[in-house]
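1. Have a look; sequence and predicted model below, questions after that.
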Amino acid sequence: MLKNLLSMSGMNVLKSGLQFAMTVMMTYFAAPAEFGLVTFSLPFVGFIALLTDLGMSSAMVQRPTLDRNDAGAAITLICAIGLLCAVILAVISAPLAAGLEMEGLGSVLATLSISVVLSIAALGPRAVLERHLRYQVVASVEIIAVIVSVLTCVLGAFLGWGVWSLVAYYVVVQIVRAAAFAIIARKDVQLNFQWGRVRSILTFGGWVLASNLLNFAGRAVGNVLIGGAVGAAAVGLYGLAYQIMILPLMVITWPGSGVLMATLSRQAAKGSLQERNQIICGVLSLTAAVVFPGMLYLTFGADYLFTAFFPAKWTGIIPLVGLMSIAGAAQSITAYSGAMLLSRGKAQLQFWVSTANSISTIVAFVIGLRFGLIGIIKIYLAVTLIVSVATMLITSWETKLPVLDLVKALAPATVATMLGLVAANRVMEMAATPKSAWMLGTTAYVLTIAISYLLFHRQLARSLLGLRDLELNKERVAAT
């Protein structure tokens, strides 16, 4: 399992690093309003991808048996529905742009509909590879796709494509993914139109779909509400801050959740509850150890970084990043609840948990609109922290993971980060300039966390070694 986690996390570190570097570069070639066009369009693209998937890709990974014909039937059904939905999106793009009075939105949205079909075509073959725990292959494909698409975006930016450089990125990355996954998984898939075969997949997948749609609604509502109420420039600022907030989810939690669900699903038949809980606590502990210090650093480090390295037109993002980084840290742990529940077959409970989370988020944004962009984010942060605690308590109870074990798993990262913030803020008060304050604060923060982790080294080592030992037994786990 450790090798799979490292493969997916390493892939996402490189992927997210390239994407973020590309985004920083594009701030010099595009204004916030242009970013806003793409940011506003992506929720529509993502919604169709989730709707079309019908939860079948997760069901394909989780179910005990899956033959070539079952996989082929599921893939053709997904692609057929996806093509229809993409056509509908392209048709409504112009009227939508006119209704919202966003110049250029129609053409951007219509072009991105192409990426919808390609993204959907990649879902099934990738799920087949994940089912066989071939995460190193998946990681390789994702890295190649991002490298090719980032190079395309950079070339387009220097050729003067403007916002179309970003659009090209999203289209090209899906072209590479769809082609590569289809070729690699071809021996495990027999395409056919016997859609009656997918009934059992749809039964489980329906609850997954409902949960995914609700989670998506909770994440996408910000773009839509801010864009409609405040304008493209505001949604551009929020969109970039949101990309920073979800970096730990993209790099660690989302790929880690896939590995965790696949491993726990294979482990369920023969593994003990104690072994299961050790796996979960190990993943949570190591995730927190990396994410908490990195994200909460932005609560004091973002000011200087964005002032020094970003164009002046983007300075409005600084307070957003400081607040949203805290939410990102909390969500990096909460997002594992889905894998924990689904691996136990509790798809209905996952749906209700997602319902509560999404409704809370939507209500927070609706209430916050009257207080401006900063007010929205403050309310969103408060709701996120409350919902995160409640979600993990429910998940812990339902999966028979002792709350004390959960607290112990998160303790090293939480204590180290809090001490680091205290040390950083103390030394920054003694600095004469913003640059010296940033340097002193960063140094104190890093040293404090390093010393704290040395004190917690036994617990962190147990988490790491536990996942390594599971890797040594992967043949037994995969065979169940």
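-> All right, it came through fine. Residues are numbered from 1 along each chain as shown.
2. okay, CA-based contacts and neighbour counts for the rest of this
-> Will do.
3. Which residue ranges of the stretch 301-450 of the chain form strands?
-> Remark: no strands are assigned in the stretch 301-450 of the chain by DSSP state E, counting those that start in this stretch.
4. second one coming, line it up with the first:
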Amino acid sequence: MESNKQKVAGGLFWSYGERIMAQLVSLVVSVVLARLLDPENYGVISIVMIFITFCDAIVSGGFGNAIVQKKDADELDVNTMLCCSVATSFFLYVIIFFAAPAIADFYDMDIIRPILRVLGLRLLISGVNSIQRAWIQKRMLFRRFFVSTSFGTVISAVVGISMAYRGMGAWSLVAQYLTNSFIDTMVLLITNDWKPRLQFSWRRAKSMLSYGWKVLLTTVVYTIEGDLRSLIIGKQFGSADLAYYDQGKKFPNLLVTNINTSISNVIFPVLSKSQDDLNRMRTICRRSIRTSTYLLAPLLIGLIAVANEFVQVILSEKWLPCVPYLQILTLVFLVRPLTTTCQQAIMSTGRSDITLKIMITVNVTDVVLLLVAVFAMKSVLMIAVGALLTEIVSLGLFMKYVKKCIGYSYKEQVLDIGPSLLVAVSMGIIVYCVGLLELKTFFLLIAQIVIGAIYYILVSYILHFEPFEYILKMVVEKFRK
């Protein structure tokens, strides 16, 4: 048991380290590029990324998860899934290449055609990268993620910012995305003891895809749910409105995706190995939810409280229209880590059919709310509100089924979420009140952040918050080693 605890703690340490480093660099890059580029440039890339993200979800969706979920996966299994992944990525790139002119005509933007064809090359890289990451994730060698992400993020940041300074507009973002994916994959290829080989087994493929196709379809449905909003905003309201919406989503997404990915990468393989021990699965699930809530609640609620000052200082006043989107979408991302952990627990029991059914239900709900917001209310802001309502419905369904699958009761779920959330809300109120002071915007933002951080940490220490003490102990032990 102690060995497993050490693996989880070590995995979380390196996975968090990787995500935090990537988050900091991405934040700097986003700020610099937002100041150098116009909202219209961001809008073009946002439209292109709708199609790239959808195809990427297909490539990265079920193949890697099938490797992680299978208890005794060997190199033949990995190479079989690699063949499936690469073949799928190549097929999707061909579709993207020939569909690019029609997509450009649909949005009446000629620049979309070449950008889509070039950025689509990322799919070919993802076909290999997703399998590399699954193999490393299964073996819980998360330090390798830290190294590959460090190189990829820093080098791509230099490339993107350099091109933006030279006035290359949307192409600077294209170069940043492609460079990041390529460097990450090459570093993993060098550091990973598994090397791709031309091996394939129909029997293994059939067995693993019986699980993987449900995860794949779940991922695709989830991606459609998220990208459909951007697709419609770009067409109905224009690239500038889409840029404001996406910019409002970017910062909470940056925080949550990084921490969420860290937890998912560590928790899923551990849960899969413990699928015959429901008590252990429940314990791991509770640890994940307590930790993610403790870390994310103050960051996201604090972001809502300082949204206006944050946008003015970090992005400049030209991005102020994104503030209401940022505040509403931050609430969406506050709910998401809880949903993800419950989903991982259900999938680890082998019940990918349940997650698929839930996501179909959620997707139908989302489409209905989206159509009402677009055609009845004609409001981008109401699209954001609809996203929040959809996320709440999703959380409710996953909480219901995680109770059935591993016995994680509603009472336990509330007790794991409640304390951190209450302290974070009280911190948010204090931070918002500080924002009413008559100070220059920059100094006001600094004061809000410092006071909020001191309050949250101090209350955690005084009340002996279990997640606070767990994280502190984990960090101290790592540095002692």
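-> Nice, thanks for sending it over. Computed from a predicted model, the values in this text were never measured in an experiment.
5. And Lys70 of structure 2, what's its match in structure 1?
-> Using TM-score structural alignment, the partner of Lys70 of structure 2 in structure 1 is Arg63.
6. Identify the residue spatially nearest to that match, adjacent ones excluded.
-> Among residues not flanking Arg63 of structure 1 along the chain, Ile201 sits closest, at 7.7 Å (Cα to Cα, 6 or more residues apart in numbering).
7. element containing that neighbour?
-> Using DSSP states H and E, Ile201 of structure 1 sits within helix 199-229.
8. Against structure 2, what's the mean shift for that helix, could you check?
-> Mean deviation of helix 199-229 of structure 1 from its aligned counterpart in structure 2 after superposition (mean Cα distance after the TM-score superposition for structure 1): 0.8 Å.
9. Where in structure 2 does that helix align, residue-wise?
-> Helix 199-229 of structure 1 corresponds to residues 206-236 in structure 2, going by TM-score structural alignment.
10. Check which residues of the matching stretch are buried.
-> 208-209, 211-234, 236 (16 or more other Cα atoms under 10 Å).
11. Also stretch 345-352 of structure 1?
-> Lys346, Ala347, Gln348, Leu349, Gln350, Phe351.
12. same deal with stretch 41-48 of structure 1?
-> Per 16+ other Cα under 10 Å, stretch 41-48 of structure 1 contains these buried residues: Ser41, Leu42, Pro43, Phe44, Val45, Gly46, Phe47, Ile48.
13. okay, it sits on what stretch of structure 2?
-> Against structure 2, stretch 41-48 of structure 1 falls on residues 48-55 (TM-score structural alignment).
14. so where does the residue most central in space within structure 2 fall, helix or strand?
-> Among the residues of structure 2, Thr257 comes closest to the average C-alpha position under Cα atoms, centre = their mean, at 2.8 Å. Thr257 of structure 2 is located in helix 239-273, with elements delineated by DSSP H and E.
15. Show me what that helix packs onto, helices and strands only.
-> Contacts defined by 3 or more Cα pairs under 8 Å, 6 or more residues apart in numbering; DSSP states H and E place helix 239-273 of structure 2 against helix 2-36, helix 39-69, helix 122-138, helix 202-236, helix 278-305, helix 323-348.
16. could you give the angle of that helix to helix 122-138?
-> 30 degrees (axes from the mean of the first three to the mean of the last three Cα atoms, to 10 degrees).
17. so who does the corresponding residue of structure 1 for the residue nearest to the centre of structure 2 touch?
-> Aligned counterpart of Thr257 of structure 2 in structure 1: Met250 (TM-score structural alignment). By Cα atoms under 8 Å, 6 or more residues apart in numbering, the residues touching Met250 of structure 1 are Asn12, Ser16.
18. how far apart are the helix holding Thr257 of structure 2 and its match in structure 1?
-> Following the fit onto structure 1, the mean deviation recorded for helix 239-273 of structure 2 is 1.4 Å by mean Cα distance after the TM-score superposition for structure 1.
19. which parts of that helix are buried?
-> Buried residues in helix 239-273 of structure 2 (16+ other Cα under 10 Å): 239-273.
20. Please apply the same query to stretch 422-442 of structure 1.
-> Buried-residue list, stretch 422-442 of structure 1, by 16+ other Cα under 10 Å: Ala423, Ala424, Asn425, Val427, Met428, Ala437, Trp438, Met439, Leu440, Gly441, Thr442.
21. and these, which of them are in helices?
-> With helices taken from DSSP state H, the overlap with the buried residues of stretch 422-442 of structure 1 comprises Ala423, Ala424, Asn425, Val427, Met428, Ala437, Trp438, Met439, Leu440, Gly441, Thr442.
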